[in-house]
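Engineer: just a sequence and a predicted model for now, questions to come.
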Amino acid sequence: MRLILITVQFNFQGKHLKEIHTPAIQKLAENWGIVIHPLESVISSVTWRPPDIDWTKSNSDGSLSIDRAGYGAVLRNSDGKLLAAAATQESSLLSINVLEFRGILQGLKLARSLGLQKIHIESDSTTAIAWVQGKGCLPWQAFRDHFAMLSILESFDSWRASHVLCEGNQVVDYLAAWRDFPGIT
């Protein structure tokens, strides 16, 4: 007797087959009387989206490699116009989450220095966004940054924080990893 091991994932509630690896699986399901309705893949385009009118969006990111660490922030208005950008290389190798959080703080400092009042914080780090929203457990390396962030947030009329997929955060992703960024522009 020949044993054939086939990996199949079922969504039992909807009786949908998520993955069909071979035509043999299709035939096997038919023999068992199972109707297969393959789920369609949904492909969507992810791009940067401007903030609401009268708001500024601060996109931030952290970068960590074997020999360096850094973070950056980019501020743009509702027309997509670049207002400011900054990147910082970190001398000590911190966790990527702390670097992501420092990128958020850097964006907030830029926004405050420009006298902006409505800021939409966006990061591809769900952990850093959770910390901004007061959720999760901060590591000790982020305590001072967290208190600074709270103080800065009080200076804005309104703020919000949301997660964005990496593809919607590409400009600042590049900036955070740039080794020789000239500073604030």
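Structural biologist: Nice, I can see it.
Engineer: every contact and neighbour count from this point should use C-alpha atoms.
Structural biologist: Fine.
Engineer: how about the most centrally placed residue in the chain: what's its closest non-neighbour residue?
Structural biologist: Nearest to the geometric centre of the chain sits residue 124, at 0.9 Å (C-alpha atoms, centre = their mean). Using C-alpha to C-alpha, 6 or more residues apart in numbering and skipping residues adjacent in sequence, the residue nearest residue 124 is residue 164, 4.9 Å away.
Engineer: before we move on, the earlier item: I figured the residue nearest to the centre of the chain was touching residue 161, is that so?
Structural biologist: No. Applying C-alpha atoms under 8 Å, one finds residue 124 not in contact with residue 161, separated by 11.0 Å.
Engineer: first-to-last residue distance for stretch 134-150?
Structural biologist: 10 Å (C-alpha to C-alpha, to the nearest Å).
Engineer: do stretch 61-68 as well
Structural biologist: Separation of the first and last residues of stretch 61-68 by C-alpha to C-alpha is 14 Å.
Engineer: quick one: list the elements packing against the strand or helix carrying residue 75.
Structural biologist: In this structure, residue 75 sits in strand 69-77 according to DSSP states H and E. Strand 69-77 is packed against strand 56-64, strand 82-90, helix 96-113, helix 170-177, with contacts defined by 3 or more C-alpha pairs under 8 Å, 6 or more residues apart in numbering; DSSP states H and E.
Engineer: okay, one more to line up with it:
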Amino acid sequence: MDGKSYLEDGLICRIKAWFKIAEQAKQNSDLCSPPSNTHRMDLQVGWKPPREGWVQVQTDGSVLGDSLAAAAGGLIRDRFGRCLDAFSCNLGVCSITSAELKGATVGLERAWQLGFRAVELNLDSQTAINIIKNWQDDDHQHGLFASKIGQLLTRDWQVEVKHVFRECNYSADFLASKGHCLPFGTHYFDVCDPHLYHWLLYDVMGNTMTRSINMMI
């Protein structure tokens, strides 16, 4: 994990992560106007640790433009923000929702394998969360992933599935973007990518960003 070539790869992944964040922010700003009975409210949002005795699994998916080149990534963190495990996946070609669900599947499987039994799963995709919580049909286009997650959730452990804003999920976003730079398949990191520590430190220092949301009047 030493050497110039590795550092260059990490820098490329960080740049891609920032471009992805910027592109998605622009897409959000281009959405249709909110209903007339709402108003915009600014919130300061940032990473929040899991409660004592729990670990946090943060996952994310990434799809590069029209190519549909897909990747996913995630990490397991303790309540002090330390990275206990991390992974990136190159998924080939699939939809962004499939990538999000694949990341959640790998993250939960990894947490179980490592012996954690109180897990907070964080995703910034409300669509993926809705599928996880409401899945009933194996024939659904995302039924394979949803079924696997459903099976994981029935095991003898505690899992809470939570939606978080993208501004609270930069570490997972970085690892998902890193997946585009790796060979096809899932890659686990015994020693976390040194570039990941930038985002871990960003979180534990209590940094926040302004998020505008629609509030009902």
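Structural biologist: Received, thanks. Just so you know, these numbers come straight off a predicted model, no measurement behind them.
Engineer: post the TM-score for the overlay when you can.
Structural biologist: Overlay of the two chains. TM-score (TM-score structural alignment, normalised by the length of structure 1): 0.71; 150 aligned residues with a C-alpha RMSD of 2.7 Å.
Engineer: can you map out the strands along structure 2?
Structural biologist: 38-45, 55-64, 69-77, 83-93, 118-123, 158-163, 185-189, 209-216 (DSSP state E).
Engineer: in TSV: these, plus distance to residue 23 of structure 2 and mean neighbour count.
Structural biologist: Shown next, in TSV, are the strands of structure 2 (distance: least, C-alpha to C-alpha, whole Å; neighbours: other C-alpha atoms under 10 Å):
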stretch	distance to residue 23 of structure 2	mean neighbour count
strand 38-45	19	13
strand 55-64	11	28
strand 69-77	16	28
strand 83-93	20	23
strand 118-123	18	23
strand 158-163	20	15
strand 185-189	25	14
strand 209-216	16	12
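Engineer: so for residue 173 of structure 2, which of the ones you listed sits nearest?
Structural biologist: Residue 173 of structure 2 lies closest to strand 55-64 among the strands of structure 2, at 5.5 Å (C-alpha to C-alpha).
Engineer: average offset of the closest one relative to structure 1?
Structural biologist: Taken over the aligned residues, the distance from strand 55-64 of structure 2 to structure 1 averages 0.7 Å (mean C-alpha distance after the TM-score superposition for structure 1).
Engineer: against structure 1, where does that strand fall?
Structural biologist: The aligned range for strand 55-64 of structure 2 in structure 1 is 56-65, by TM-score structural alignment.
Engineer: then stretch 10-17 of structure 2?
Structural biologist: The counterpart of stretch 10-17 of structure 2 in structure 1, using TM-score structural alignment, is absent.
Engineer: would you mind listing the buried residues in that stretch?
Structural biologist: The neighbour-count check on stretch 10-17 of structure 2 (16 or more other C-alpha atoms under 10 Å) flags 10, 13-14, 16-17 as buried.
Engineer: also stretch 171-185 of structure 1?
Structural biologist: 171-178, 181.
Engineer: dump the residues you listed to JSON lines, plus distance to residue 149 of structure 1.
Structural biologist: Output for these, formatted as JSON lines (distance: C-alpha to C-alpha, whole Å):
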{"residue": "171", "distance to residue 149 of structure 1": "23"}
{"residue": "172", "distance to residue 149 of structure 1": "19"}
{"residue": "173", "distance to residue 149 of structure 1": "21"}
{"residue": "174", "distance to residue 149 of structure 1": "24"}
{"residue": "175", "distance to residue 149 of structure 1": "21"}
{"residue": "176", "distance to residue 149 of structure 1": "19"}
{"residue": "177", "distance to residue 149 of structure 1": "23"}
{"residue": "178", "distance to residue 149 of structure 1": "24"}
{"residue": "181", "distance to residue 149 of structure 1": "24"}
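Engineer: I am finished for the moment; much appreciated.
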